[in-house]
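Engineer: predicted model and sequence follow; I will ask about them next.
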Amino acid sequence: MSHVFQPAPIPTVPVVGDARRFPVRRIYCVGRNYVDHAIEMGATGREAPFFFMKPADAVLPAEGEAAVEMHYPTLTKSLHHEVELVCAIGKGGRDIAAADALGHVFGYAVGLDMTRRDLQNEMKKQGRPWSIGKGFDESAPIGAITPAAQVPGIMKAPIALDVNGNVRQLSHIDKLIWSVAETIEHLSRAWALQAGDLIYTGTPAGVDAVVAGDVLEARIEGLSPLRVRIV
């Protein structure tokens, strides 16, 4: 097959203990999926899960232990961090039952849903899509993916984010409003999931702004940490 120009390379993420890399197809994100963050953002109760997407090439993978550089994005004066457990889909499907959902997971990673908060808030006020606030270049930093079998206790693991050595976010994965399995169930009703999909599962309370020069360290017990330097 020929193309009118050379296709862009497929975005990929490293895999722990494997020379092969995980090719990214789509990035799904879950909104307000921790009670404390939902309250922080003005919501109450266990509302039905809702989703937004980022482009696959918004992924910014860490390579080894060194901090990956993220450029402070244009148009914003309020860049916020949101630390999240990322679920990497290894087997696709539609209408997947929660009881079967974890069998579709290849592995897990720690990620950051970086957000141009001022632009997102302005879009909310106007009733417009959030894409400009959520789906910009380099908005999805992610650490190396650990195969699911290597982290059997991931669903109760602590999750944390430090900025310049100071704790900003701290919680546990079992505080998710909608579990990973339930999230996959809901997502697969709306889209046919496929191998290569990443699901950013939501962030706990403590989201806040960062500026150029800040160093972020995102951690989930059992997973490779993610270090990001804002430049």
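Structural biologist: On my side now, so go ahead. Numbers count the residues shown, from 1 in each chain.

Engineer: only C-alpha atoms from now on, for both contacts and neighbour counts.
Structural biologist: Noted.

Engineer: can you show me the helices along the protein?
Structural biologist: 35-40, 98-101, 117-126, 131-134, 180-190 (DSSP state H).

Engineer: I'd like these as JSON lines, with distance to residue 168 and mean neighbour count appended.
Structural biologist: Below are the helices of the chain laid out as JSON lines (distance: least, C-alpha to C-alpha, whole Å; neighbours: other C-alpha atoms under 10 Å):
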{"stretch": "helix 35-40", "distance to residue 168": "13", "mean neighbour count": "18"}
{"stretch": "helix 98-101", "distance to residue 168": "31", "mean neighbour count": "15"}
{"stretch": "helix 117-126", "distance to residue 168": "17", "mean neighbour count": "15"}
{"stretch": "helix 131-134", "distance to residue 168": "20", "mean neighbour count": "19"}
{"stretch": "helix 180-190", "distance to residue 168": "23", "mean neighbour count": "20"}
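
Engineer: so the residue most central in space within the chain versus residue 76, what's the distance?
Structural biologist: The residue lying closest to the centre of the chain (C-alpha atoms, centre = their mean) is residue 200, at 3.2 Å. Using C-alpha to C-alpha, to the nearest Å, one obtains 22 Å as the distance from residue 200 to residue 76.

Engineer: and for residue 134?
Structural biologist: From residue 134 to residue 76 the distance is 12 Å (C-alpha to C-alpha).

Engineer: so what sits against both of the two?
Structural biologist: residue 116 (C-alpha atoms under 8 Å, 6 or more residues apart in numbering).

Engineer: alongside the first one, take a look at this:
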Amino acid sequence: MSFLFAPPQQAVIPVQDERYEFFPVRRVYCIARNYRAPGEAQPEAAALGSPLFFMKPADAIVPVADGETFALPFPPMGENLRPELELVACLSKGGSNLTVEEAEAAIWGWCVGFDFARGDLQDAAKRAGAPWETAKVFDRCAPVTHVRPAYRAPMPAPADIYCYVGNEKRQAGNTSQMLRSPAEVIALLSTYWTLEPGDIVFTGTPAGVAPVKRGDRLMGGVNGVGQLKVELV
């Protein structure tokens, strides 16, 4: 097989504390509105309605080593940049119409990620009922920590999730506040698409999302999984 030009490099995420092991990224799935507000009761499953899923391209993923800070260029075409700190599930198995138990067994490991969005473009898309791609997708818009194998992480036990901008805590929650658990999210995804090894799933973000500006330094994490640092330049 010959190519007209060199094919793009495979997107990968290093495995935490393993020098020569890498998780190959196939697809990046995300879910919107998957956390209830602090103090809000868990609604009945029938009241949740259909989930809102969207995707980011695999080359949006940027792995960031523990202790390092990723310098993210502030994106063009928008000034209202919003970081959403999320727990990310990394799959080593796939399939269609998975049960929740099968979905949980498909999770090889976990990482922490920022789902960045151009908030002004997203708000305009919502008002127009238009797609979110211009808001949710730009170069290097999804930095993540290295993947922590599931057997070394506390999931699915509840864990604190947080995000600081400078010294100000913007987001504070717990994974127990998810409207749908990661396994439930994955099972629902598998009714829309056939999942495959290498797929990763951003599982939603807690309350407190607010715009950031150039020069801001972000630090977010999920206890037992990892901590992620980003500076906007």
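Structural biologist: Yes, it's here. Small disclaimer: the values here were computed from a predicted structure and weren't measured.

Engineer: on that earlier part again, the helices of structure 1: which one's closest to residue 214 of structure 1?
Structural biologist: Residue 214 of structure 1 lies closest to helix 117-126 among the helices of structure 1, at 17.1 Å (C-alpha to C-alpha).

Engineer: elements contacting the closest one?
Structural biologist: On a contact count with 3 or more C-alpha pairs under 8 Å, 6 or more residues apart in numbering; DSSP states H and E, helix 117-126 of structure 1 meets strand 79-80, helix 131-134.

Engineer: how about those in a markdown table, adding distance to residue 228 of structure 1?
Structural biologist: Shown next, in a markdown table, are these (distance: least, C-alpha to C-alpha, whole Å):
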| stretch | distance to residue 228 of structure 1 |
| --- | --- |
| strand 79-80 | 13 |
| helix 131-134 | 17 |
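
Engineer: picking that back up, aligned partner of the residue nearest to the centre of structure 1 in structure 2?
Structural biologist: Counting by TM-score structural alignment, residue 200 of structure 1 lines up with residue 202 in structure 2.

Engineer: also residue 92 of structure 1?
Structural biologist: Using TM-score structural alignment, residue 92 of structure 1 pairs with residue 94 in structure 2.

Engineer: and what of residue 170 of structure 1?
Structural biologist: Match for residue 170 of structure 1 (TM-score structural alignment): residue 172.

Engineer: count of residues packed around that match?
Structural biologist: Residues within reach of residue 172 of structure 2, counting by other C-alpha atoms under 10 Å, total 18.

Engineer: then residue 156 of structure 1?
Structural biologist: 15.

Engineer: so what's the counterpart of it in structure 2 up against?
Structural biologist: Matched by TM-score structural alignment, residue 156 of structure 1 corresponds to residue 158 in structure 2. Shown in contact with residue 158 of structure 2 (C-alpha under 8 Å, 6+ apart): 174-176.

Engineer: show me what residue 183 of structure 1 aligns to in structure 2.
Structural biologist: With TM-score structural alignment as the criterion, residue 183 of structure 1 pairs with residue 185.

Engineer: now its match. Nearest residue, chain neighbours left out?
Structural biologist: residue 203 (7.2 Å; C-alpha to C-alpha, 6 or more residues apart in numbering).

Engineer: repeat that for residue 218 of structure 2.
Structural biologist: Residue 218 of structure 2's closest residue in space is residue 165 (C-alpha to C-alpha, 6+ apart), at 4.6 Å.

Engineer: likewise for residue 100 of structure 1?
Structural biologist: Using C-alpha to C-alpha, 6+ apart, the closest residue to residue 100 of structure 1 is residue 181 (7.8 Å).

Engineer: isn't that neighbour right up against residue 98?
Structural biologist: Yes - under the criterion of C-alpha atoms under 8 Å, residue 181 of structure 1 makes contact with residue 98 at 4.8 Å.

Engineer: ok so, going back, burial count for the match of residue 92 of structure 1?
Structural biologist: Here the count is done by other C-alpha under 10 Å, and residue 94 of structure 2 has 22 residues near it.

Engineer: from residue 213 of structure 2, how far out is it?
Structural biologist: 38 Å.

Engineer: ok, residue 232 of structure 2 to residue 99 of structure 2 distance?
Structural biologist: From residue 232 of structure 2 to residue 99 of structure 2 the distance is 40 Å (C-alpha to C-alpha).
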